[in-house]
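J.: what follows is a predicted protein model with its sequence.
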Amino acid sequence: MNNKVVLAFSGGLDTSFCVKYLKEEKGLEVYSAIANTGGFSDVELGEIEKGARSLGVTDHVTLDITGLYYRNCIRYMVYGNVLKNNTYPLSVSSERIFQAMAIVDYARKIGARYIAHGSTGAGNDQIRFDLTFQIMAPEIEILTPIRDLTLSRNEEIEYLKKRGVNKDWTKMAYSINKGIWGTSVGGKETLTSDQALPDDAYPSRLKKEGSEEMILSFEKGELKSVNGESSDNPVDAIRKVESLGASYAIGRDIHVGDTIIGIKGRVGFEAAAPLMIIKAHHLLEKHTLTKWQLYWKEQLGNWYGMLLHEAQYLEPVMRDIEAFLEHSQANVSGDVILKLHPYRFELIGIRSPHDLMRSGFGDYGEVNKEWDGNDVKGFTKLMSNYLKIFNKVNGFDVETGVNA
């Protein structure tokens, strides 16, 4: 009988437990696969593979989907300036669907009967994995040991200890998920509403004092160079920004939001590159797009982020929104100057051949060049007509602020 199971493996506590449980309790052949979205170095990936094999997997593979993830998702999140609740750049929630699709592809290649993941029953990831698996491979059965057994992290640790698994369990006090678009950090503090994560829970440490300028150069909405150093691969440019930002410990925050399952959730994250790139891109758009382009981009960007967060990437409307977002970037080219400080950054300004402030029509608050006072008088008279009519018919009480 086919007893192959492909486990979405990260090397953390939950997936380590899954290997032992599926192998020893269920008698399955466990094939572990890590779908790397750019968060791991070659050394780290080697350690993860070593850990998987020491746990007794039949085989282990690394599926590098960083380029695919950037091309089909990250760039649209930049185009849309996507920040969930004006805070979170969807560091983990955006990558899960791509990881799930990669796992499905691998499971089909080896003819696996089952797919497994280590998500709990209290978070969003279970929905993201399950939904994608069900849509892409309805014939493959899904196994979820952590969710089904409702285990605490301490119970998982004790289970592994009894089976001779020796690790530095103190490092597993926090659930950490790394990707090119940021790192999420969950722990006992994020289960509360009033406690902050300790400094050592975050992956980066403050290495620089003082400040320095950084120039991000965009072409049609895509980051193409950092401090004048061009790259044909936008992923390399993102890594450069992350390295510079991480040295100042930039990008730390805690996101509070509504989960797919209906409860409030709280998670820490560190995402220097996403926050700086999105904010820089947005500033460049303010200078190069019309007010209605900016308005509709904000609406559709919010919808894109919300649907992506709630595992709706495969909904066809997402392709429609992507088409709009990409089309809107035709003139979003130029340099953005930022200043980096410990734990924060500021936007200084932009230089662009498409800068609408350079139109010569006027200098805001100073000089009007293409109109005179009579034009303004006529314009405001016509603009006020409909409100004159409404208030003459209905009246307006200045004291109460309502129509009579």
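T.: Structure received. Numbering: from 1, shown residues only.
J.: rest of the way, CA atoms for contacts and neighbours
T.: Fine.
J.: residue boundaries of the helices in the stretch 301-404 of the chain?
T.: Listed from the start of the chain, the stretch 301-404 of the chain has helices (DSSP state H, counting those that start in this stretch) covering 317-327, 373-383, 385-394.
J.: take those helices and lay them out in TSV including mean neighbour count.
T.: Converted to TSV, the helices of the stretch 301-404 of the chain look like this (neighbours: other C-alpha atoms under 10 Å):
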stretch	mean neighbour count
helix 317-327	16
helix 373-383	10
helix 385-394	11
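J.: okay, pairing it with this:
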Amino acid sequence: MSAQIKKVVLAYSGGLDTSVILKWLRQTYDCEVVTFTADLGQGEEIEPARAKAEMLGVKEIFIEDLREEFVRDFVFPMFRANALYEGVYLLGTSIARPLISKRQIEIARAVGADAVAHGATGKGNDQVRFELSYYALNPDIKVIAPWREWDLNSRTKLIRFAEEHQIPIPRDKRGEAPFSVDANLLHISAEGKALEDPWEEAGEYVYSRTVAPEDAPDKPRYVEIDFEKGDPVAVDGERLSPAALLTRLNELGGANGIGRLDLVENRFVGMKSRGIYETPGGTVLIAAHRGIESITLDRGAMHLKDELMPRYAELIYFGFWFSPEREMLQALIDKSQENVTGTVRLKLYKGSVSVVGRKSPQSLYSLDHVTFEEDTVYDQRDAAGFIKLNALRLRLLNRQRG
């Protein structure tokens, strides 16, 4: 088996797991390992990953700032759909995986690697997301998933392996970690260990991007977000790049206790899992986007989008970003956003975000038609025939039942 792999590109964080994987790949496959570390806005310094890889003897090291591409080409298209998995989850982890996979495949092509590897476990969704993306982009690529192959199936065994091979072990990784964390510019998640009992409330120590709602300011914070063709482009009148805009909304949402979610979700592999998510900027953004759609989208278009959204969200959660059906749905969604332009005013207060104003040069809202005062554009008598035609089948059904 080892002779089949000559060069592998590893998705490398610099942490204990992927550092052990790096050494294990060399031992098991006798191959050259190239590391790839992506900065997706996880909020921690990633350059130490370079030093760690160099210390472990890696000669080809890729460290890339992908924050703008992440928000522009993955987060924003998803938010045009108002995507929520199982009605509440904003897909922060799910949407990051296709970009990491895409760059891994591109790097593999550039350096002549014949395989890629990831550190996702055999119990989770990420293994599926990574590998479906790999195969969609390169059907002939070889994929190595160490957690499905090796016998290092406990934290104790990982640490023992690291000590035997002089791999530095972060101080906080000795012993059982309280929970596992995944982070990027859209969200931060925590799961496992101390959070595995769904009856037990998560402690305040779990949260890092939001203040507790009860500790948030007693005065509301108002914010205005400008949209162009469905994408946010400015906050309080200041035009910002995609990553900078999401960063600003994270700051505003987090300071006001917005974006916390305690969820028991259905994993693609079949089990239920409990996760704690913080998505402050995304929670503000989805409320704002629905606010601007409310005055710019036709009823039929809006309702069709809402019917398709669960399917679209499921495709992302399951790992089918690069599938033809997701791309078909994206084309429909993007078509719907052509006139979704304008400004939304929101009120942020102690964990809640409310739309309190919206305006657009493309607005379909007609005061002349909805006013309770006298008007000359709507004949209320027309409603009688409208109602009778819609009631016809109900009347016939009732008579038949007799």
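T.: Done, it's in. Note that the structure is a prediction, hence the values are computed from the model and not measured.
J.: same list (the helices of the stretch 301-404 of structure 1) but as JSON lines, adding distance to V267 of structure 1.
T.: Compiled in JSON lines, those are given as follows (distance: least, C-alpha to C-alpha, whole Å):
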{"stretch": "helix 317-327", "distance to V267 of structure 1": "26"}
{"stretch": "helix 373-383", "distance to V267 of structure 1": "48"}
{"stretch": "helix 385-394", "distance to V267 of structure 1": "47"}
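J.: can you tell me how far the residue nearest the centre of structure 2 sits from V71 of structure 2?
T.: For structure 2, the residue nearest the mean C-alpha position is G92 (2.3 Å; C-alpha atoms, centre = their mean). With distances defined as C-alpha to C-alpha, to the nearest Å, the gap from G92 of structure 2 to V71 of structure 2 amounts to 11 Å.
J.: and if you look at E106 of structure 2?
T.: If you measure E106 of structure 2 against V71 of structure 2 using C-alpha to C-alpha, the figure is 19 Å.
J.: which of these two has more neighbours?
T.: A side-by-side neighbour count of E106 of structure 2 and V71, using other C-alpha atoms under 10 Å, places V71 first with 25 against 16.
J.: surely the residue nearest to the centre of structure 2 is in a strand?
T.: No - under DSSP: H, G, I helix; E, B strand; the rest coil, G92 of structure 2 sits outside any strand and is assigned coil.
J.: which residues sit in contact with it?
T.: Neighbour list for G92 of structure 2: 184, 186-188, 279 [criterion: C-alpha atoms under 8 Å, 6 or more residues apart in numbering].
J.: at 7 Å what do you get?
T.: 186-187 (C-alpha atoms under 7 Å, 6 or more residues apart in numbering).
J.: E338 of structure 2 versus that one, what's the distance?
T.: G92 of structure 2 sits 25 Å away from E338 of structure 2, going by C-alpha to C-alpha.
J.: try E325 of structure 2
T.: The value you get for E325 of structure 2 to E338 of structure 2, if C-alpha to C-alpha is used, is 21 Å.
J.: same question, T283 of structure 2
T.: Using C-alpha to C-alpha, which is the criterion applied here, T283 of structure 2 is 23 Å from E338 of structure 2.
J.: okay, those two: which has more neighbours?
T.: Taking T283 of structure 2 and E338 together and counting by other C-alpha under 10 Å, T283 has the greater number of neighbours (23 against 14).
J.: what lines up with that one in structure 1?
T.: For T283 of structure 2, the aligned residue in structure 1 is L275 (criterion: TM-score structural alignment).
J.: just give me the match in structure 2 for V376 of structure 1.
T.: Across the two structures, V376 of structure 1 finds its equivalent in A383 of structure 2, going by TM-score structural alignment.
J.: and stretch 347-354 of structure 2, end to end?
T.: The first residue of stretch 347-354 of structure 2 is 5 Å away from its last residue (C-alpha to C-alpha).
J.: give the buried residues for it.
T.: Taking 16 or more other C-alpha atoms under 10 Å as the basis for neighbour counts, the residues of stretch 347-354 of structure 2 that come out buried are 347-353.
J.: got the contact list for that stretch?
T.: Surrounding stretch 347-354 of structure 2, the residues in contact under the criterion C-alpha under 7 Å, 6+ apart are 213-214, 216-217, 220-223, 256-258, 284, 346, 355-356.
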